[in-house]
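S.K.: Attaching a predicted model along with its sequence, questions to come.
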Amino acid sequence: MSLEEIQRLAWEGFRNRVREAVGSSPLFAEKVRQHCGMLPDCTRMVDPARLPVWTKDDLRQWYATAPVPPVPGAWVHATGGTSGMPCRFYVTRESYEWRMAVSDRGYRWAGAEEGVRSVYVWGAPAARLSPAVRFRRALINRIQNRWFYNAMVLDAERCEACVDLINRVRPAALVGYAGCLVTLADHVVSHPGCLTHRVRSIITAAEGIDGNQVARLSAALGGMVYQSYGSREFMLIGMECRAHGGYHLSSDNLLVEVVDEAGRPCVEQAGRILVTDLHNAATPFIRYETGDVGVMSAEPCPCGLPFPLLRRVDGRVQDLLTLPGGKQVSALLLPHVMKEHRWVNAYQLEVMEDDPSRWILNVMSDTDVTEAARIALVANMHRWVGETVAINLRRVDRLVRAPNGKTPVVVRERRIVERIK
């Protein structure tokens, strides 16, 4: 199938999704009507640029009023929000199957598809799982030939345990959060001889890394590095191929746009990334703003794959937090935990560079927060970072914004930011 054929099917899928959402979601229909002055004619192709952008605030408002479930068989997913804004949404079986298939296809380009022996340097579920669920997941992982290592907190001891797992399993591929893999690579470099097995390929997820970090990963752990771009709302959005010129977009599953401030398409220049899920009838993910900034390529990739190319994604580098004693924790821990606490609308962590034992966790909520809920959140955080960090949970009505206009999840130097509503 050619790029033109895939894009034609994507436009048809977009029109169908708009028609379904207008008919099933009064909130979405009203937002479209206010923006356009009328509802679109879905008997013909619909120009995405004429429709409004769907924001995380829109999604939260929709979820609060949506039928349960919106369509038969749909179930709830949650994202902790790497932008500091947790959200909940529904997923259908069709959408889930598409997500899994697209992810496996992208990982196949890196030699890490289902069945290939792989080690995942990943995060464990924030919520405690029942024995039955743990058994089921372990069985599926073995069938898929995948081993998982919880790397949310990494110190020398845990890095050594992860290296031991790699040496024992001898995987062909290594998959993990980018920051965690860089920490692991630095450990291997500083402990010569500890890693006796080198993988063929490395897939980084959740965060962006620069060329220097790519070289460090390849030199320390072995194999070619492939960067992926995804989100909890959609799973894999884009994946590098062997040409490493950007992310091939899964446009048979998702319609991805890069737009300017007015919502109009822009090519070869930085713009806001919007995503439409073409197969999830349960949630109106139509021109949904991910919070990321990217650059769409005007030229096809020389590799020959029939998918559009997102040249780069900006602003996806996450912080590493240092705990007392030198342990490091990925800031991805925050969305990982926050998605389990439904009363949190937005959050931001303040840390003091000269005192890693004190954190201030600012949260926003539009509901009355009980003391039990506050205690549960702090206890969940302590479960991951230990009791050596004093966490002061503070409810606020505004967060802080950096000079570039973004609201960072982690604030280190408050003198360079301004308070906003």
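M.R.: Received it, and whenever you're ready, just let me know what you need.

S.K.: Every contact and neighbour count from this point should use C-alpha atoms.
M.R.: Fine.

S.K.: How about the secondary structure of residue 302?
M.R.: coil (DSSP: H, G, I helix; E, B strand; the rest coil).

S.K.: Report all helices and strands that the top helix by length along the chain contacts.
M.R.: Criterion DSSP state H: the longest helix present in the chain is helix 3-24. Identification of packing neighbours for helix 3-24 by 3 or more Cα pairs under 8 Å, 6 or more residues apart in numbering; DSSP states H and E yields helix 26-36, strand 254-259.

S.K.: okay, the ones you listed, which one's buried deepest?
M.R.: Among these, the stretch with the highest mean neighbour count (mean count of other Cα atoms under 10 Å) is strand 254-259, at a mean of 24.

S.K.: From the contact counts, what lies against whatever helix or strand comes next after it?
M.R.: For strand 254-259, the following helix or strand on the C-terminal side (DSSP states H and E) is strand 270-277. Other elements packing on strand 270-277 under the criterion 3+ Cα pairs under 8 Å, 6+ apart are strand 254-259, strand 288-296.

S.K.: who's in contact with strand 270-277?
M.R.: 14, 53, 234, 253-261, 285-296 (Cα atoms under 8 Å, 6 or more residues apart in numbering).

S.K.: coming back round to it: name the residues of the longest helix of the chain that are buried.
M.R.: Residues 3, 6-7, 9-19, 21-22, 24 are the ones in helix 3-24 that count as buried (16 or more other Cα atoms under 10 Å).

S.K.: what's whichever strand or helix holds residue 351 in contact with?
M.R.: Here residue 351 sits within strand 346-352, counting by DSSP H and E. Applying Cα under 8 Å, 6+ apart, the external contacts of strand 346-352 come out as 84-86, 358-365, 399, 408-413.

S.K.: Please, where are all the helices along the protein?
M.R.: With DSSP H as the criterion, the chain has helices spanning 3-24, 26-36, 56-65, 93-109, 131-143, 156-169, 178-190, 211-221, 333-338, 371-385.

S.K.: Comparison target below:
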Amino acid sequence: MKFKISDYLYPVEIVKLFRFLKRSRDFSYERIVEHQNEKLKSLIQHAYKHVPYYRDLFNKHGIKPGDIRTKEDLPAIPVLTKEIIRERYDDLIADNSEQFSPYQNQTSGSTGSPLKFLQDKNVSIARFTFFWRIWKMAGYQPYMRWAQVDGMFLGSEENLWKYNRMLNSLQISAFFLDHQNCKRILDKLSELKPKIIRGYPTAIYTLAQFIDHTSYEINFSLKSIITYSENLLPEYRSIIEKSFDCAVFNVFTQWEGVCLISECELHQLHQHMEFSIMELLDDNNQAVGDKEEGEITATSFYNYSMPFIRYKTGDLATWSNSSCRCGMKHKVVGNISGRKRDVLFDTNGYLVPFPNFQLNSIISYEKVDGLLQTQIVQNSPDKLEVYIILKDSTIRNRVEQELAKLVKARLGDDMKIEFTLTDRIPKERNGKTQLVKNKLIE
């Protein structure tokens, strides 16, 4: 998650919210739910009074604002989807939005066309302050030197980084971060000696993989690495922690700013309940049980210029039925599976989620020795294009045979596979590396 200068322009509000978050960390679960219900009632009243879409929706379904008093009442309201936002954009804008200093934002568009929406100053304040709490859990202190590796574009491959003196940070572009440029970047990090590295899991994994394969020796000690914006695979975490000799803290959020999940000091995933109400829904928009996978659907407390109520994010997760010894009573998330679009069709026409591939080691590079990176592209129901980056081109035949066996075990023996050896897998427009691209459902 990147921040603009405007995110720092509300020091009084930021300090006030941070002090509240410091207190609320020790709230009982019941007290946190009380806070959520108070925020929800205020949001619902505002949405009905000032947002044409919600006024029409409530009237159509016979819902009065007073009917929604607690989070248990939310299922009475139909869900909000990306399609509805695109079709009813103007009707979703509050008629008093100007008093919230709105600005237009949009998703990165990594899985399709970008989604545009309005956000207001309260989103900026909340986003910065909640991330401040998250970074503090990971060991960050003000003015600590850090590095960031994500989708900023710095012009060309010659410009891999820039130093931000005001933030005391090295900003590294993920667009050209590949195995060819790893040494340059690691040399620069060794010169800077950051205490924290934040960024895309695939980008940081690429650096970690280079260290692991080449025995590169880093001469700085990290407090932690914070990953965000992509799904952190278990094998990624393992290599990153081994190579950089520090803990990894995973953070999940979205450009829409409706939900925030992060790891505490004990590396349990917590939903930050002061930020929003989060539901996990099945394909029929019914709540799933503990340990059942559902789509993250959330109601944000902070965007009054264009409220998102029961917004379906397209991301999948499970609830855990356990508590955490860290002291936070926020709900524990068992697992974040990633995007619903991260799926492939097998030869019988069934969708196979990408997380199943991770669990079955199709993208487990340690088990396919010499394989550095892959990308699977499906253009037809019975054929895949698989792009591979290898440590040594002489092992190509063995790697292709092993990968083909793993893929066919999950997608069917009749699946045709066309391999392409490359030295660079193209980045998406936001600098991310998409490991699976199913062009049949884009």
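M.R.: Looks like it arrived, so ask away. This structure is a prediction, so every number in the text was calculated from the model and none was measured.

S.K.: related to what we said a few turns ago, please pick the buried ones from the contacts of strand 346-352 of the first structure.
M.R.: 84-86, 358-364, 399, 408-411.

S.K.: Those in strands, which ones?
M.R.: Judged by DSSP state E, strands contain the following of those: 358, 359, 360, 361, 362, 363, 364, 410, 411.

S.K.: Pretty sure the fourth one sits against residue 392.
M.R.: In this case it means residue 361 of the first structure. Yes - using Cα atoms under 8 Å, residue 361 of the first structure is in contact with residue 392, at 6.0 Å.

S.K.: how near is the aligned residue in the second structure for residue 266 of the first structure to residue 277 of the second structure?
M.R.: Residue 266 of the first structure maps onto residue 288 in the second structure, with residues paired by TM-score structural alignment. Counting by Cα to Cα, to the nearest Å, the separation of residue 288 of the second structure from residue 277 of the second structure is 15 Å.

S.K.: burial measure for the equivalent of residue 187 of the second structure over in the first structure, as a count.
M.R.: In the first structure, the residue matched to residue 187 of the second structure (TM-score structural alignment) is residue 164. Residue 164 of the first structure: 16 surrounding residues under other Cα atoms under 10 Å.

S.K.: Next, work out how far apart residue 164 of the first structure and residue 264 of the first structure are.
M.R.: 50 Å.

S.K.: Repeat that for residue 374 of the first structure.
M.R.: Counting by Cα to Cα, the gap from residue 374 of the first structure to residue 264 of the first structure is 42 Å.

S.K.: and what of residue 234 of the first structure?
M.R.: Between residue 234 of the first structure and residue 264 of the first structure the computed distance is 22 Å (Cα to Cα).

S.K.: before we move on, what about residue 59 of the first structure?
M.R.: Residue 59 of the first structure is 21 Å from residue 264 of the first structure, by Cα to Cα.

S.K.: So between the two, which is more surrounded?
M.R.: residue 59 (19 against 14).

S.K.: Number of residues surrounding the aligned residue in the first structure for residue 178 of the second structure?
M.R.: Mapped onto the first structure by TM-score structural alignment, residue 178 of the second structure lines up with residue 155. The number of residues packed near residue 155 of the first structure is 19, by other Cα under 10 Å.

S.K.: quick revisit: buried set for the strand holding residue 351 of the first structure?
M.R.: Buried-residue list, strand 346-352 of the first structure, by 16+ other Cα under 10 Å: 346, 347, 348, 349, 350, 351.

S.K.: which of those lies closest to residue 160 of the first structure?
M.R.: The closest of the buried residues of strand 346-352 of the first structure to residue 160 of the first structure turns out to be residue 351 (Cα to Cα; 27.4 Å).

S.K.: Distance-wise, check the closest one relative to residue 229 of the first structure.
M.R.: 28 Å.

S.K.: Likewise for residue 78 of the first structure?
M.R.: 18 Å.

S.K.: more crowded one of those two?
M.R.: Shown here are residue 78 of the first structure and residue 229; by other Cα under 10 Å, residue 229 has more neighbours (23 against 18).

S.K.: when you align them, which residue in the second structure goes with the more buried one?
M.R.: Residue 229 of the first structure maps onto residue 252 in the second structure, by TM-score structural alignment.

S.K.: for that match, what are its contacts?
M.R.: Per Cα under 8 Å, 6+ apart, neighbours of residue 252 of the second structure: 228, 229, 230, 259, 260, 261, 262.

S.K.: about what we covered before: can you tell me the closest non-neighbouring residue to the match of residue 178 of the second structure?
M.R.: Once flanking residues are discounted, residue 155 of the first structure sits nearest to residue 327: 4.6 Å by Cα to Cα, 6 or more residues apart in numbering.

S.K.: ditto for residue 390 of the first structure
M.R.: residue 358 (4.9 Å).

S.K.: ok, of the buried ones among the contacts of strand 346-352 of the first structure, which one's closest to residue 187 of the first structure?
M.R.: Taking Cα to Cα as the measure, residue 187 of the first structure lies nearest residue 410 of those, at 24.6 Å.

S.K.: what stretch of the first structure does the host helix or strand of residue 396 of the second structure fall on?
M.R.: Using DSSP H and E, residue 396 of the second structure maps to helix 396-411. The aligned range for helix 396-411 of the second structure in the first structure is empty, by TM-score structural alignment.

S.K.: for that helix, packing partners?
M.R.: If contacts are counted by 3+ Cα pairs under 8 Å, 6+ apart, helix 396-411 of the second structure sits against no helix or strand.

S.K.: Please state the offset of it from the chain centre?
M.R.: 29 Å (Cα atoms, centre = their mean, to the nearest Å).

S.K.: Show me what counts as buried in that helix.
M.R.: For helix 396-411 of the second structure, using 16+ other Cα under 10 Å, the buried residues are 396, 399, 400, 403, 404, 406, 407, 408, 410, 411.
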